[in-house]
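J.: Here is a sequence with its predicted model. Questions after.
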Amino acid sequence: MLKLTFLGTSSGVPTIRRNVTALAVHTSLNRDWWLVDCGEATQHQLQRIALTVHDLVGICITHIHGDHCYGLPGLLASASMTGRKQPLILVAPAAVKAWLDATLLHTELFLTFDIIHVDVAAGSQVHRQDGLLIERFPLSHRVPSYAFRFTFEQTRWKVDHDALRARGVPPGPAWGRLQHGQDVQLDDGSVLAAADFRTLHRERAVAVIGGDNDAPQLLAAACQGADVLVHEATYTEATLQKVGPGPQHSSAQRVAQFAAAAGVPTLVLTHFSPRYDNREGMAELEAEARRHFSGKLLLAKDLETYDI
């Protein structure tokens, strides 16, 4: 039901194999999708996958640092030049909106669609629509930074295939009518009541996607009932100790320890320092995380989609 497609997984600067931060959040329900962060060249990455800017519902920016938002004006410009008309939701710090407005003004960029800005600092619930709730949670970084919790829900009727076969009703139009709540009369004159052969099923998927953050424990409430946590692991713990507290990033160890304590079933690490962008470096990060987390562990790669 829930799909995560990474458009950038490097921190700070891009590498040959990794662009800077951007993540597409989408489902199998429809073509709508959301973007979390929009690092430089995100629009180039979109050329290599099936998602399009015309189906993009909204963009959530975790914080003002450039590797998380410098791709925003270019992506919006391209959307406009290719004929987008529908409004776009932008959940972002006020400073990002002010910078975007200045960029539009001073580069004479006139968009063909409206931007609906939601100040990420204004409240915990930033968006709600049928089947989707997006909430934000404050993190700890050099500037105000946030995580976003996406809760997708779908309710649908399912027919009891085994019961219908046992009743002698093969797959066909009758199944479809029962699925839609219509009673069905069989050739022998008997009637199958839809209420006897269908049940209501609720499907729910929750993803927590963090911005830059040196205190994973701040996500304890956000991760309750979550299916997946996506969190930066910029360094190994040893490197983090050498770098010191200034950058305010997390290590693979600290994130893994938190995910284990929070009972999150799936952990996806991303936002890796370029120093690890080789086989040995990624193996080091993975080994450190696996020492502390026994659930499903993924180290994100650019342009890969993960089904949750």
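T.: Yep, that arrived. Being a predicted model, the structure only gives us computed values, none of them experimental. Residues are numbered from 1 along each chain as shown.

J.: Please make it C-alpha for all contacts and neighbour counts, starting now.
T.: Noted.

J.: Now do the buried residues in the lengthiest strand in the chain.
T.: Here the longest strand in the chain is taken by residue count, with DSSP state E as the criterion, and it is strand 146-159. Neighbour counts using 16 or more other CA atoms under 10 Å place 146-152, 158-159 of strand 146-159 among the buried residues.

J.: who's in contact with that strand?
T.: The contact list for strand 146-159 (CA atoms under 8 Å, 6 or more residues apart in numbering) reads 2, 60, 62-63, 131-139, 175, 178-180, 197-212, 219, 222.

J.: quick one: that strand to chain centroid distance?
T.: Distance of strand 146-159 from its chain centroid, counting by CA atoms, centre = their mean, to the nearest Å, is 12 Å.

J.: ok, and here's another one to check against it:
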Amino acid sequence: MKNSNNMLHFTFLGTSSGVPTLTRNVSGLAIRNSKNKDWILVDAGEGTQHRIQQAKLALQSLVAICITHVHGDHCYGLVGLLASAGMNARTAPLTIIAPKQIQQWIEVTAQLTDLHLPYPLNFIDVNEAAQIQQITDELSIQAHPLSHRVPSFAFSIIAQNTQKKLDTQALIQLGIPKGKAWGDLQQGQNIQFNGETLKATDFIQLQTKRVHTIVGGDNNRPELLAQACQDAQLLIHESTYTQAILDKVGSGPMHSSAKMVAEFAQHQNLSNLILTHFSPRHQDNTGQQAIAEEVKTFYTGNFYLAHDFDQFSLDETGQLTKIEKY
């Protein structure tokens, strides 16, 4: 199932809004760099660490946690998850990008419950993450403000890798035989050929490949992501209600309907869209069909409605593929 040029791999850990249901947990999304085991967690609703175990993700390989906003269905599982990582003997630092209140909550909870983490937390206030944060050599994160009852954010997750490509045509034209000489050049070593020194730098081309996904928190104004979406290949956004139900519920909860997100994605010419964070009233087959029909009415691109444990991959060509379960 693995494609050699996959760059980001997504596992939905929770797709329900507000409360967990029998088939869906509250918000959590794992995003893995497919070149290795490094992964980022966006939101950690209650029960997320159990979902992580079921999805066979290793807390040791977790490099960053992003919390979109302080509402409990997006963060109540965070402290337990941090404690479990400590009990699993984690020692590597862990980056957390979140509202300042999340840091205060972790500190107070640690104090009141005698929690001592054996690894350092590198806490970045989400308001300061408007600049790109480099998490690993290949993964970086950037925050974008949204509109909700409390400050809420979306995160750009960017995977970028640079590959060295040997200019084989030039080597063939010069008559340099395949084998050790090619290998040495590929490794960056100069070689001797017909009494001349050939520099590796003259025969190596650097190719940078980049994949950009945006994961939104709760938000009633998708258009706030217009600039961020300009070079994104995928938007993952909440779609709590259909438009008809949102009209009934009113503007108080400050959520998006499927119609709002679909119209925005169409307007932005986004090629891929995944909707999540469904109200319990839209989680049965009829409810999901109503959401899907609404999206189809306003958006002509490639879209999915996420279920818990759904997995997707996004490659550098912008191709989004759902990975069928074995």
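T.: In hand now; what should we look at? Computed from a prediction, not measured in an experiment: that's the story for all the values here.

J.: Could you get me the TM-score between them?
T.: The TM-score (TM-score structural alignment, normalised by the length of the first structure) is 0.91; 306 aligned residues with a CA RMSD of 2.3 Å.

J.: Can you select the buried ones among the contacts of strand 146-159 of the first structure for me in PyMOL?
T.: Selecting just the buried residues from the contacts of strand 146-159 of the first structure in PyMOL takes one command, with 16+ other CA under 10 Å as the test:
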select buried, resi 2+60+62+63+133+134+135+136+137+138+139+175+178+179+197+198+204+205+206+207+208+209+210+211+212+219+222
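
J.: So which of the contacts of strand 146-159 of the first structure are in helices?
T.: For the contacts of strand 146-159 of the first structure, membership in helices holds for 175, 178-179, 197, with DSSP state H as the criterion.

J.: possible to save those as JSON lines with distance to T112 of the first structure?
T.: Rendered in JSON lines, the data for those read as follows (distance: CA to CA, whole Å):
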{"residue": "W175", "distance to T112 of the first structure": "45"}
{"residue": "L178", "distance to T112 of the first structure": "45"}
{"residue": "Q179", "distance to T112 of the first structure": "42"}
{"residue": "F197", "distance to T112 of the first structure": "49"}
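
J.: gap between the aligned partner of L2 of the first structure in the second structure and V63 of the second structure?
T.: For L2 of the first structure, the equivalent position in the second structure is taken to be L8, counting by TM-score structural alignment. With distances defined as CA to CA, to the nearest Å, the gap from L8 of the second structure to V63 of the second structure amounts to 14 Å.

J.: Ok, C229 of the second structure next?
T.: The value you get for C229 of the second structure to V63 of the second structure, if CA to CA is used, is 24 Å.

J.: now L78 of the second structure
T.: 14 Å.

J.: tell me which element the equivalent of K37 of the second structure over in the first structure falls in.
T.: Matched across to the first structure, K37 of the second structure falls on R31, judged by TM-score structural alignment. Take DSSP states H and E as the rule and R31 of the first structure turns out to sit in neither a helix nor a strand.

J.: What of L267 of the first structure?
T.: With DSSP H and E as the test, L267 of the first structure turns up in strand 266-270.

J.: Need the residues that contact that strand.
T.: 9-10, 227-234, 252, 256, 259, 295-300.

J.: Which among the residues you listed count as buried?
T.: 9-10, 227-234, 252, 256, 259, 297, 299-300.

J.: Now do the same contact list for L2 of the first structure.
T.: Neighbouring residues of L2 of the first structure by CA under 8 Å, 6+ apart: 25-28, 152, 205, 307-308.

J.: roughly how far apart are it and E153 of the first structure?
T.: For L2 of the first structure, the distance to E153 of the first structure (CA to CA) stands at 10 Å.

J.: same question, L229 of the first structure
T.: Where E153 of the first structure is concerned, L229 of the first structure sits at a distance of 18 Å (CA to CA).

J.: for S10 of the first structure, same thing?
T.: In terms of CA to CA, S10 of the first structure sits 31 Å off from E153 of the first structure.

J.: Also Q224 of the first structure?
T.: 16 Å.

J.: got it, and R167 of the first structure?
T.: Going from R167 of the first structure to E153 of the first structure by CA to CA gives 32 Å.

J.: likewise I308 of the first structure?
T.: In this view, I308 of the first structure and E153 of the first structure are 14 Å apart by CA to CA.

J.: if we can go back for a sec, read off where the longest strand of the first structure ends up in the second structure.
T.: On the basis of TM-score structural alignment, strand 146-159 of the first structure is assigned to residues 153-166 in the second structure.

J.: Next: stretch 288-301 of the first structure.
T.: Stretch 288-301 of the first structure lines up with residues 294-307 of the second structure when matched by TM-score structural alignment.

J.: now do the same end-to-end measure for the matching stretch.
T.: End residues of stretch 294-307 of the second structure are separated by 18 Å (CA to CA).

J.: contacting residues around that stretch?
T.: Taking contacts as CA under 8 Å, 6+ apart, the residues outside stretch 294-307 of the second structure that touch it are 12, 14-15, 24, 242, 258-259, 262-263, 265-266, 269-276, 288, 292.
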